[in-house]
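J.: I'll drop the sequence and a predicted model, then ask my questions.
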Amino acid sequence: MNAFIDFTVRLLTDAIQMPGLIGEVALRSPLSAVIVATGTAFILLSVGVLGYSALGALGIPLPNLGSGPNERIE
């Protein structure tokens, strides 16, 4: 049980320190900033697609993003 508590404390502490470390890495060179920005955009896009899919799977009516008909298939 002690190892689990130590792991959880370390995980939370590192999560709090992470934004500062990412800032240091991103500001070292322009290429680093582009890589960090691209990775952030990729993660946000994939989380958004997963969230949209999850809401659709729960039956929440969402706008149709495709170019097909706007009819629901039941």
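T.: That came through fine. Residues are numbered from 1 along each chain as shown.
J.: make it CA atoms for all contacts and neighbour counts henceforth
T.: Fine.
J.: in this structure, which helix has the most residues?
T.: Ranked by number of residues, the top helix in the chain under DSSP state H is helix 30-57.
J.: Can you point out the buried residues in that one?
T.: A33, V36 (16 or more other CA atoms under 10 Å).
J.: Remind me what it packs against, helices and strands.
T.: For helix 30-57, the contact count by 3 or more CA pairs under 8 Å, 6 or more residues apart in numbering; DSSP states H and E identifies helix 2-26 as packing neighbours.
J.: and the comparison structure, right after this:
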Amino acid sequence: MNVFVDFIVRLLTDAIQMPGLLGEVALRSPLSAVIVATGTVFILLSVGVLGYSALGALGIPLPNLGRGPGDRIE
């Protein structure tokens, strides 16, 4: 049990320190900044799609993102 508590404390401590370290890495060169920004966009998009899907699976009414099966093109 002590190992589990130590793991959680270390995980939270590292999560708090991560933004500062990420800023240092991103500011080293312009290419690093582009890579970090691109990775952030991919992560945010995937989390957004998963969240949208999870809310839809829970039965929460959400707006349609495109043409549904009932929309006909004439």
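T.: Yep, it's here. Given the structure is predicted, the values throughout are model-derived calculations rather than measurements.
J.: TM-score for this pair?
T.: Remark: TM-score between the superposed chains equals 0.87 [TM-score structural alignment, normalised by the length of the first structure]; 71 aligned residues with a CA RMSD of 1.5 Å.
J.: picking up where we left off before, direction-wise, compare the longest helix of the first structure with helix 2-26 and give the angle.
T.: Interaxial angle, helix 30-57 of the first structure versus helix 2-26 (axes from the mean of the first three to the mean of the last three CA atoms, to 10 degrees): 130 degrees.
J.: on average, how far is helix 30-57 of the first structure from the matching bit in the second structure?
T.: Helix 30-57 of the first structure, aligned to the second structure and superposed, deviates on average by 0.5 Å (mean CA distance after the TM-score superposition for the first structure).
J.: Pull up the aligned stretch in the second structure for that helix.
T.: Mapped onto the second structure using TM-score structural alignment, helix 30-57 of the first structure covers residues 30-57.
J.: and that stretch, how far out from the chain's middle?
T.: With CA atoms, centre = their mean, to the nearest Å as the basis, stretch 30-57 of the second structure stands 5 Å off its chain's centre.
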